[in-house]
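**Student:** Fold the following, please.
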Amino acid sequence: MQEETAEKILTGIMCGSFNPLHMGHIMIANYMYAFENLEEVWLIVTPRCPSDKGDDMADATVRSGILSRFCNPYPRISPCDIEFRLSPPYYTINTIIALKEQYPEREFVLLLGEDNWANFHYWYRSEDIRNEVSILVYPRKDSKTGSDLPENVRKVNAPLIEISSTFIRNAIKEDRDIRSFLPVGEYEYLIENKIYNK
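**Tutor:** All right, here's what the predicted structure looks like:
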């Protein structure tokens, strides 16, 4: 009798600088596993985004450490530092290929904001990305994704979440108490370690 093939673990991946991690990231990840049947969501912190000029960017190991420290209360949301073991530039297609090689027991789903999907055709080897993984697109304010999406791309009906890392960094520089926008304890950690309020 032929042995049954085990189902792969459906794992969402959110790639970004997480500069810093905030509740918007957590809420989107939470929505994806709660409503889109993902078993886990991995937050993949990049040492440097290919399009990023590096202004106001906290050190990569600091950002990775923040994810490791403040994702703990969320058992289905995990940080992933795979890009720290890859060579730059850190293109998404290279990350996906490395993930599939290292975790053959998982099926990966790329999670993208609607703003990123609007520019997705400019991404390095964007067609190859779509051939490697399916994509779930979460809504952004004023974005107008049509219904004519490729077969393996779907826009989800998630609540609009308009918190940005830029907003968080600027608020900290202005000495504003925004602890409710961050996972518990992260605001104090950022302030005490003078990560953005130098």
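
**Student:** C-alpha only now, for contacts and for neighbours.
**Tutor:** Will do.

**Student:** can you pull the contacts of residue 154?
**Tutor:** Applying Cα atoms under 8 Å, 6 or more residues apart in numbering, we find residue 154 in contact with 135-137.

**Student:** which SS class is it?
**Tutor:** Applying DSSP: H, G, I helix; E, B strand; the rest coil to residue 154 yields a three-state assignment of strand.

**Student:** how close does it get to residue 130?
**Tutor:** Going from residue 154 to residue 130 by Cα to Cα, to the nearest Å gives 12 Å.

**Student:** Return the residues in contact with the nearest residue to residue 152 once chain neighbours are set aside.
**Tutor:** Spatial nearest neighbour of residue 152, excluding adjacent residues (Cα to Cα, 6 or more residues apart in numbering): residue 134 at 4.9 Å. Contacts for residue 134 (Cα under 8 Å, 6+ apart) come out as 108-110, 152-153.

**Student:** now do residue 91
**Tutor:** Residues in contact with residue 91 (Cα under 8 Å, 6+ apart) are 50, 124.

**Student:** Next, the structure of the following sequence, for comparison with the previous one:
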Amino acid sequence: MKIGLYFGTFNPIHVGHLIIANHMVEHTDLDQVWMVVTPHNPLKKKSTLLDDYHRLHMVHLATENFPKLKPTDIEFKLPQPNYTINTLVYLEEKYANYEFALIMGEDNLNSLHKWKNYEMILKNYSLYVYPRLETKDLVADGMANNTTNFEFQNNSKINMIEAPVVEISSTFIRENIKNHKNVQPLLPVKVWEYIDHNNFYKK
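**Tutor:** Sure, this is the predicted structure:
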């Protein structure tokens, strides 16, 4: 079984996350997409980041009708601060019969060379990259350095996927909730109800 790993704080998970994850599992050779909820880094200020298990629960609510999308708290069990390579090694040991791949936005691909042991990641794992509008706009305007993307262009491990360009951000949602704006269309129904019931992001 081939598993795509979609990492995020999901603070909160929104319809954009679901659109990307579902597109990846329906239009590539991935059998499942695991939504890897990133835990709070104890070395960083918590700010607006909800408790780990609230965010995990919202991912469960959001994906319950998508059998190929699976929430996971795998990183909650790893020492912090954690790096993606550590998670990958752990998963390889725990699920020896599975093949794992990374799902990331084009903006993350352009900073991949800054990741810990990125050469090992590229050597051993496939990458499924979806487009990001801000990356394309900056490159088109000559404001972004696209050399990293060029460096990785001919790497057989990198798959550029023609996924929908979704520019909804969790930051935008949090700010609008705080400002008493209606964000219900941007969230799965049960996620919105959970946020509203618990008065999350209102302060």
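
**Student:** Overlay the chains and give the TM-score.
**Tutor:** Here the superposed chains carry a TM-score of 0.89, computed using TM-score structural alignment, normalised by the length of the first structure; 190 aligned residues with a Cα RMSD of 1.8 Å.

**Student:** Which part of the second structure matches the helix ranked longest in the first structure?
**Tutor:** With secondary structure taken from DSSP state H, the first structure has its longest helix at helix 23-35. Aligned by TM-score structural alignment, helix 23-35 of the first structure falls on residues 15-27 of the second structure.

**Student:** same thing with stretch 159-172 of the first structure?
**Tutor:** Taking TM-score structural alignment, stretch 159-172 of the first structure hits residues 164-177 over in the second structure.

**Student:** can you check stretch 75-91 of the first structure too?
**Tutor:** Using TM-score structural alignment, the partner range for stretch 75-91 of the first structure is residues 67-83.

**Student:** Tell me which residues of the matching stretch come out buried.
**Tutor:** For stretch 67-83 of the second structure, a neighbour-count test (16 or more other Cα atoms under 10 Å) marks 68-73, 75-76 as buried.

**Student:** The first structure: strands as residue ranges?
**Tutor:** Ranges of strands within the first structure are 9-16, 40-45, 77-80, 106-113, 134-138, 153-155, based on DSSP state E.

**Student:** Average offset of the fifth one relative to the second structure?
**Tutor:** Looking back up the chat, that one is strand 134-138 of the first structure. Superposed on the second structure, strand 134-138 of the first structure shows a mean distance to its aligned partners of 0.6 Å (mean Cα distance after the TM-score superposition for the first structure).

**Student:** matching residues in the second structure for that strand?
**Tutor:** Under TM-score structural alignment, the match for strand 134-138 of the first structure is residues 126-130.

**Student:** what about that stretch, distance to the chain center?
**Tutor:** 12 Å (Cα atoms, centre = their mean, to the nearest Å).

**Student:** Stretch 39-57 of the second structure now?
**Tutor:** 15 Å.

**Student:** got the buried residues for that stretch?
**Tutor:** In stretch 39-57 of the second structure, counting by 16+ other Cα under 10 Å, buried: 39-40, 49-50, 52, 54-56.

**Student:** As a markdown table, these with distance to residue 88 of the second structure would be great.
**Tutor:** Listed next are the buried residues of stretch 39-57 of the second structure as a markdown table, based on distance: Cα to Cα, whole Å:
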| residue | distance to residue 88 of the second structure |
| --- | --- |
| 39 | 16 |
| 40 | 18 |
| 49 | 24 |
| 50 | 25 |
| 52 | 20 |
| 54 | 24 |
| 55 | 21 |
| 56 | 19 |
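
**Student:** Sort out which one of the residues you listed lies nearest residue 134 of the second structure for me.
**Tutor:** residue 49 (23.7 Å; Cα to Cα).

**Student:** give the contact list for the closest one.
**Tutor:** Residue 49 of the second structure neighbours (Cα under 8 Å, 6+ apart): 11, 40.

**Student:** What separation is there between it and residue 139 of the second structure?
**Tutor:** 31 Å.

**Student:** and if you look at residue 154 of the second structure?
**Tutor:** Counting by Cα to Cα, the gap from residue 154 of the second structure to residue 139 of the second structure is 19 Å.

**Student:** Residue 94 of the second structure too?
**Tutor:** Counting by Cα to Cα, the gap from residue 94 of the second structure to residue 139 of the second structure is 40 Å.

**Student:** again, but for residue 147 of the second structure
**Tutor:** 10 Å.

**Student:** now residue 1 of the second structure
**Tutor:** Residue 1 of the second structure is 36 Å from residue 139 of the second structure, by Cα to Cα.

**Student:** What's the local residue count around residue 158 of the second structure?
**Tutor:** A count of neighbours around residue 158 of the second structure, defined by other Cα atoms under 10 Å, yields 18.

**Student:** sorry, that was for residue 114 of the second structure
**Tutor:** The burial count for residue 114 of the second structure: 10, using other Cα under 10 Å.

**Student:** sorry, back to before: in JSON lines, list the contacts of residue 154 of the first structure along with distance to residue 39 of the first structure.
**Tutor:** Formatted as JSON lines, the contacts of residue 154 of the first structure follow (distance: Cα to Cα, whole Å):
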{"residue": "135", "distance to residue 39 of the first structure": "15"}
{"residue": "136", "distance to residue 39 of the first structure": "14"}
{"residue": "137", "distance to residue 39 of the first structure": "17"}
